[in-house]
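>>> Need a 3D model of the sequence below.
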Amino acid sequence: MNDQLDALRDTLAADGYGLEVEARERGFLVKVSSADGVCDDCLVPKPLLVSMLQPALGVAADGIELLYPDEL
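Model (predicted):
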């Protein structure tokens, strides 16, 4: 999508997480998955990750629906 999102995706991948972004009618659905054996509870709090996604996606926080591994 863009360099900011690619950098965030690379950072998460280094720790065993995947980042999937799906455009929706009003914003984006963002899914964070984890590889086998990776701690699902070790991610940063959702509000922090949303604040990192905002400039990468170009939308306000309310335009991002974020799902963590335990919600998939």
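
>>> hey, let's count contacts and neighbours off CA atoms from now on
Fine.

>>> Wasn't residue 18 part of a helix?
No: secondary structure of residue 18 (DSSP: H, G, I helix; E, B strand; the rest coil): strand, not part of a helix.

>>> My understanding was that it contacts residue 34; is that so?
Yes: between residue 18 and residue 34 a contact is recorded at 6.1 Å, counting by CA atoms under 8 Å.

>>> What separation is there between the nearest residue to residue 12 once chain neighbours are set aside and residue 26?
Leaving aside its chain neighbours, residue 12 sits nearest to residue 18 (6.5 Å; criterion: CA to CA, 6 or more residues apart in numbering). As judged by CA to CA, to the nearest Å, residue 18 and residue 26 stand 23 Å apart.

>>> Before we compare anything, build this one as well:
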Amino acid sequence: MTDAPELDGMDLDCALGGFRDMLATDGYTLSWSLNGENGVVVRIVAGEDACADCLVPLPVMETIMSNALEPTPYTLDHIVLPSGS
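Next comes the predicted model:
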């Protein structure tokens, strides 16, 4: 995970942390990186015991992540899902 500057008490780890924890319970790892100045690339990787049916469709995931980033100066660039998702 990339360290982001403090954002008025809310950094990217805080903005995406709840989703990272939720996905971890289903066997996925969420990480992020910055693409340019304000774009965030979210990567979701399936672990060995990941629940294949637990990920929502990409358009829903994009809405969820975009909403999570609203309190920050960052926007969602794109999401990289595991192969076959």
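
>>> still on that earlier bit, show me what the residue nearest to residue 12 of structure 1 aligns to in structure 2.
Alignment note (TM-score structural alignment): residue 18 of structure 1 maps to residue 29 of structure 2.

>>> how about the strands of structure 1, start to end?
Using DSSP state E, the strands of structure 1 run over 17-24, 27-34, 64-67.

>>> longest single helix anywhere in structure 2?
Using DSSP state H, we find that the single longest helix of structure 2 is helix 12-25.

>>> For it, list every residue counted as buried.
12-13, 15-16, 19-20, 23-24 (16 or more other CA atoms under 10 Å).

>>> And for stretch 46-63 of structure 2?
For stretch 46-63 of structure 2, by 16+ other CA under 10 Å, it's 46, 50, 55, 62.

>>> which residues touch the aligned residue in structure 1 for the second one?
For residue 50 of structure 2, the aligned residue in structure 1 is residue 38 (criterion: TM-score structural alignment). Residues in contact with residue 38 of structure 1, defined by CA atoms under 8 Å, 6 or more residues apart in numbering, are 15-17.

>>> Contacts only, for the residue nearest to the spatial centre of structure 2.
Residue closest to the mean C-alpha point of structure 2, counted by CA atoms, centre = their mean, is residue 42 at 4.3 Å. Under the criterion of CA under 8 Å, 6+ apart, the contact list for residue 42 of structure 2 reads 30-33, 76, 78-80.
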